[in-house]
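Undergrad: The following comprises the amino acid sequence and a computationally predicted model.
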Amino acid sequence: MEQSIGQLLVFFDFFRKNVPGYTTIEKWEEDIDAYDESLSAKTMGQLVKQLSLLKVVDASLEPLLREALVMRNHLAHRFFVDHALNFVSSAGRDHMIHDLEVARELFNKVENILNPITYSLCEKYGLTQEKLKEIERDLFAEAGGDLPESSQSFQRTASGDR
C-alpha cells in the first residue's frame, strides 16, 4: 500500500514538477532517485498526508486511507504485543491469523482503488502494460529468478493476491 501511494506521488508530484524542465537522462535519474529517497524516509502517515494535500484522489477515499494507516501502524507497532498470549495456543494463533487476514483485505481494498489510477497514469506517460511486462521479465532475468512465468507478474488480481 505504501508503494501504491509512493507511485501516485511520483506521478502527481514529481512528474508535474519535473517533466516540463526535463533536460537530460542523467539529471532525470538523479532527481527521481533523490525524490524516491525522500519518499523512503517518510512515514506512512506523512505519505498519506502528502497525497491528501495534493488533492488528486477522491476525498471519499481519505477515511479508508486513515483506517489503513491505523491498521498498518497497529501491525508494525502493537500487533505482537497485543497478541503475546494468543501466540502460545492454536486458538490464539487462529485469532491472530484472522486479524492479519482482515488487515490484508483492508490493504487490498485500498490498493484495488489506487492501482487503476496508477495504471492509467503509466499509460499516459507511455508505460504500457506490454512495457511493464518487458521490464518485469528483464528484472526477473537479471535477478536470476527461477519461478514459473505465471508467478512472476507484478500485476495483482482482483482479489489483490499476486
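TA: The structure has been received and is ready for your questions. Numbers count the residues shown, from 1 in each chain.
Undergrad: Please count neighbours and contacts with C-alpha atoms only from this point.
TA: OK.
Undergrad: what comes up buried for the helix of greatest length in the chain?
TA: Using DSSP state H to define each element, the chain has its longest helix at helix 90-124. Across helix 90-124, burial judged by 16 or more other C-alpha atoms under 10 Å covers 93, 96, 103-104, 106-112, 114-115, 117-119, 121-122.
Undergrad: and after it, which helix or strand comes next?
TA: Downstream of helix 90-124, the first helix or strand assigned by DSSP states H and E is helix 129-142.
Undergrad: now that following helix against helix 90-124, angle please.
TA: Helix 129-142 and helix 90-124 are oriented at 120 degrees to each other (axes from the mean of the first three to the mean of the last three C-alpha atoms, to 10 degrees).
Undergrad: Now find how far off-centre helix 129-142 is within its chain.
TA: What separates the centre of helix 129-142 from the centre of its chain is 18 Å, taken as C-alpha atoms, centre = their mean, to the nearest Å.
Undergrad: Put this next to the previous one:
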Amino acid sequence: MEDESLSQEIKEIYAHFGLAIYQAQCLEHGLVNALVFIDHIPNNRKHATSATEWSESIDSFMESKFEFTLGRMIRELSSVTTIEPGLQNLLSLALKRRNWLAHGYFKDRAEDFLTLKGRAKMLAELQESQELLADADSALEQAVKPAMERIGLTDEVLAAAYKKLRVEAGS
C-alpha cells in the first residue's frame, strides 16, 4: 500500500509540474499574441495585398517570435508599448518562476522529493507556480484587450470564433 501511495504522490508532482509548464507556455503564447495585436497588425495591415498574404505575414511574425525566450518576448513587448508597472512586476516574477521550473526545479528539490513532507512542499510550490503563471497570463490578456478591440476582436467575436472551431472539431 505504501508503494502505491508513494507512486501516486510522485505522479501528482509530475502532473502539477506539467501543468505549471503548460501555464508558462500559455503566457508565452499570450505574449506573442500581444505582439501581434499591439505591433504587427497596426504597423503592417496596410502592406498586405491579399488575405493570403496577410495570413502568411501574421504566421511568419508569430513563428519568429516563438523562437524568442520568454525574457526576450517580455523585452520585445516593452519595446513596442508601455507596460504598466504592476504587470511588468508580475511578468518579471513569472519569468523567474518559469526559468527556475524549466532549468533547476527538480535539481533544487532532489532531497525534498525523497520525503512525504518534501513532496507536500513541492506540490504546494507547483500549485503556487501554476497560479502565478496563470495570473500573469490573465493580467496580460486584460492589458491587451483594448488593442484587440481596436482591431475588432471583441469578446463576442472571439466567442463566436471559438464556437465555430468547436463545431468544426466535432465537440
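TA: Yes, it's here. Being a predicted model, the structure only gives us computed values, none of them experimental.
Undergrad: What would you report as the TM-score here?
TA: Put the two chains on top of each other and the TM-score (TM-score structural alignment, normalised by the length of structure 1) is 0.79; 145 aligned residues with a C-alpha RMSD of 1.8 Å.
Undergrad: Give me the helices and strands touching the longest helix of structure 1, please.
TA: Counting contacts by 3 or more C-alpha pairs under 8 Å, 6 or more residues apart in numbering; DSSP states H and E, helix 90-124 of structure 1 is packed against helix 2-9, helix 62-77.
Undergrad: which of those helices is buried the deepest?
TA: Ranked by mean neighbour count, these are led by helix 2-9 with a mean of 20 (mean count of other C-alpha atoms under 10 Å).
Undergrad: What residues in structure 2 pair up with that helix?
TA: Counting by TM-score structural alignment, helix 2-9 of structure 1 lines up with residues 28-35 of structure 2.
Undergrad: how close does the matching stretch sit to structure 1?
TA: Compared with structure 1 after fitting, stretch 28-35 of structure 2 deviates on average by 1.3 Å (mean C-alpha distance after the TM-score superposition for structure 1).
Undergrad: who's in contact with that stretch?
TA: Residues outside stretch 28-35 of structure 2 that contact it (C-alpha atoms under 8 Å, 6 or more residues apart in numbering) are M62, K65, F66, L70, M73, I74, E76, L77, D137, L140, E141, V144.
Undergrad: related to what we said a few turns ago, can you say which of the helices and strands packed on helix 90-124 of structure 1 is nearest to E142 of structure 1?
TA: helix 2-9 (21.8 Å; C-alpha to C-alpha).
Undergrad: Just after the closest one, pick out the following helix or strand.
TA: helix 16-18.
Undergrad: what's the average distance of that next one to structure 2?
TA: By mean C-alpha distance after the TM-score superposition for structure 1, the fitted helix 16-18 of structure 1 averages 1.5 Å away from its aligned residues in structure 2.
Undergrad: Onto which residues of structure 2 does whichever helix or strand comes after that helix map?
TA: Per DSSP H and E, the first helix or strand lying C-terminal to helix 16-18 of structure 1 is helix 25-40. Counting by TM-score structural alignment, helix 25-40 of structure 1 lines up with residues 51-66 of structure 2.
Undergrad: what's the mean deviation for that stretch versus structure 1?
TA: With mean C-alpha distance after the TM-score superposition for structure 1, stretch 51-66 of structure 2 averages 0.7 Å from its match.
Undergrad: if I look at the residue nearest the centre of structure 2, how far off is D3 of structure 2?
TA: With distances taken as C-alpha atoms, centre = their mean, L27 lies nearest the centre of structure 2, 1.5 Å away. Distance of L27 of structure 2 to D3 of structure 2, computed by C-alpha to C-alpha, to the nearest Å: 36 Å.
Undergrad: just E56 of structure 2 next, same as before
TA: Using C-alpha to C-alpha, E56 of structure 2 is found at 53 Å from D3 of structure 2.
Undergrad: Which of those two has more residues huddled nearby?
TA: E56 (13 against 8; other C-alpha atoms under 10 Å).
Undergrad: Only the buried residues of the match of helix 25-40 of structure 1, if you could.
TA: By 16+ other C-alpha under 10 Å, the buried positions in stretch 51-66 of structure 2 come out as W54, S57, I58, M62, K65.
Undergrad: dump the residue contacts of the third one.
TA: Looking back up the chat, that one is I58 of structure 2. Applying C-alpha under 8 Å, 6+ apart, we find I58 of structure 2 in contact with V36, H40.
Undergrad: In structure 2, what residue corresponds to L64 of structure 1?
TA: The equivalent of L64 of structure 1 in structure 2 is L90 (alignment by TM-score structural alignment).
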